[in-house]
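**Student:** with the sequence up front, the predicted model follows.
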Amino acid sequence: MIAAALVTAAVPASAQDAALPPTTRFSAIRVDVRPLLATGLNSYAEGVRAELQAALAKTFSDRVGGPGPVLVVRVTGLSINPYAGSETRGGGGGRGSGGNATNTDYLEGEALVVDRAGTVLLRHPQLSATNASSGGAWYDPASEGRRVAYIAGHYAAWLKRGLGLE
């Protein structure tokens, strides 16, 4: 909590409220998973970095190239909850799905738009939540990897929208 407060304090208040011009292009996109590495997730954190880097490259493909600022996405939290194939349904026998938090995966982070001098021009915190069933059959060993790929794509798409670039 103290580290988060220090990061926030290091970013000018104007950077937290700023909006990007709709024509913004980035010179590069980087994913920072050091907060996950600090918790001992090591190879798992590197997998998250690879999936998010790929998702951001695809989502922002029309926004990369040239001398613009760098988009840095710092992953501060990931929760891939145990999933055993059950979903909560809405009341009354309807088809809607309920809000069972134990069946939800979360990816939390912040996007920093940084100029060449290292000044943070904009800070955009974001939390993505997706259904734990996004990886398909829970008993398939590849399910967890698909869940990470899915939430990375979800995060990237909403980030583009949140930055006003869509």
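**Tutor:** Received, thanks. Numbering: from 1, shown residues only.
**Student:** only C-alpha atoms for contact and neighbour calcs from this point on.
**Tutor:** Noted.
**Student:** from memory Glu51 sits against Ala149, does it?
**Tutor:** Yes. Contact criterion CA atoms under 8 Å: Glu51 and Ala149 qualify, at 5.5 Å.
**Student:** so how far is Glu108 from the residue lying closest to Arg63 once chain neighbours are set aside?
**Tutor:** Leaving out its chain neighbours, the residue that sits closest to Arg63 by CA to CA, 6 or more residues apart in numbering is Arg25, at 4.6 Å. Counting by CA to CA, to the nearest Å, the separation of Arg25 from Glu108 is 24 Å.
**Student:** here's the one I want to compare it with:
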Amino acid sequence: MRVRRLGPLVRGLAAGLAALALGGAALAGDFPNLNGERYADVRVDVRPLIAQGNGPQAEALRADLTAALRRSFADRLGGRGPSLVVLIRGLSLPPYAGGQTMGRGIGGGTQTDYLDGEALLVGRRGEVLGRHPQLTATPSSYGGAWYDPASERRRVTVIADIYAEWLRRQLPVD
């Protein structure tokens, strides 16, 4: 029997998922209903990524995710209610070089990109009124041809779009 060791990212994701399963994390039901109010604004906080040394990529993600959230929540923005702030804690874009076979002899890529964050409902005085953690995973191939120099940048855009769309589905609707 061969034992495989988990890399730090996989261990971290496994620990995070285990913590969610054990409770203590906010569920979408813990995110308060706005009772007809609209969000005052939507913001993306990527300071944890910048602190990890991912400055240019974090800034690209901030721009892409902000735009995606504004599109996804367009009908819920512009009010006097609390702000929706998305705090991003992790972005993983592993090197991708086309389809991998994983030793099975069949094609198809197996690399996955991850975006880990938490939506915060922030009141006018800065108090956190609700939390909703979210981990989004997408195939690395969604960025297009691996040999295209723009592929990695497109991967950031794609995962931001998917994150925003799923967040829209997960948060309560009035």
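**Tutor:** Cool, got the structure. Because the structure is predicted, anything quoted here is derived from the model rather than measured.
**Student:** TM-score for these two?
**Tutor:** TM-score of the superposed chains, computed with TM-score structural alignment, normalised by the length of the first structure, equals 0.79; 149 aligned residues with a CA RMSD of 2.9 Å.
**Student:** more crowded one of Arg25 and Glu108 of the first structure?
**Tutor:** Legend: neighbour count by other CA atoms under 10 Å for Arg25 of the first structure and Glu108, higher for Arg25 (21 against 16).
**Student:** tell me where the first structure has strands.
**Tutor:** Per DSSP state E, the first structure carries strands over the ranges 28-32, 70-79, 104-114, 120-131.
**Student:** the second structure: matching residues for the third one?
**Tutor:** Counting by TM-score structural alignment, strand 104-114 of the first structure pairs with residues 112-122 of the second structure.
**Student:** show residues contacting that stretch.
**Tutor:** For stretch 112-122 of the second structure, the external contacting residues (CA atoms under 8 Å, 6 or more residues apart in numbering) are 31, 82-94, 128-140, 155, 159-160, 163.
**Student:** 7 Å instead, please
**Tutor:** Residues from elsewhere that reach stretch 112-122 of the second structure (CA atoms under 7 Å, 6 or more residues apart in numbering): 82-94, 128-140, 159.
**Student:** among the residues you listed, which ones are buried?
**Tutor:** By neighbour count, with 16 or more other CA atoms under 10 Å, those hold 82-91, 93, 130-136, 138-140, 159 as buried.
**Student:** quick one: Asn103 of the first structure from Ser14 of the first structure, how far?
**Tutor:** Here the criterion is CA to CA. By it, Asn103 of the first structure lies 37 Å from Ser14 of the first structure.
**Student:** among those two, which residue is more densely surrounded?
**Tutor:** Neighbours of Asn103 of the first structure and Ser14, each counted by other CA under 10 Å, are more numerous for Asn103; the result is 20 against 12.
**Student:** from memory that one sits against Gly85, does it?
**Tutor:** No. Between Asn103 of the first structure and Gly85 there is no contact under CA atoms under 7 Å: 8.9 Å.
**Student:** contacts only, for Ser27 of the first structure.
**Tutor:** Residues counted as contacts of Ser27 of the first structure (CA under 7 Å, 6+ apart) are 64-70.
**Student:** wait, Glu166 of the first structure sits on Leu159?
**Tutor:** No. Here Glu166 of the first structure lies out of contact with Leu159, judged by CA under 7 Å, at a distance of 9.4 Å.
**Student:** that's all I had, so thanks and see you.
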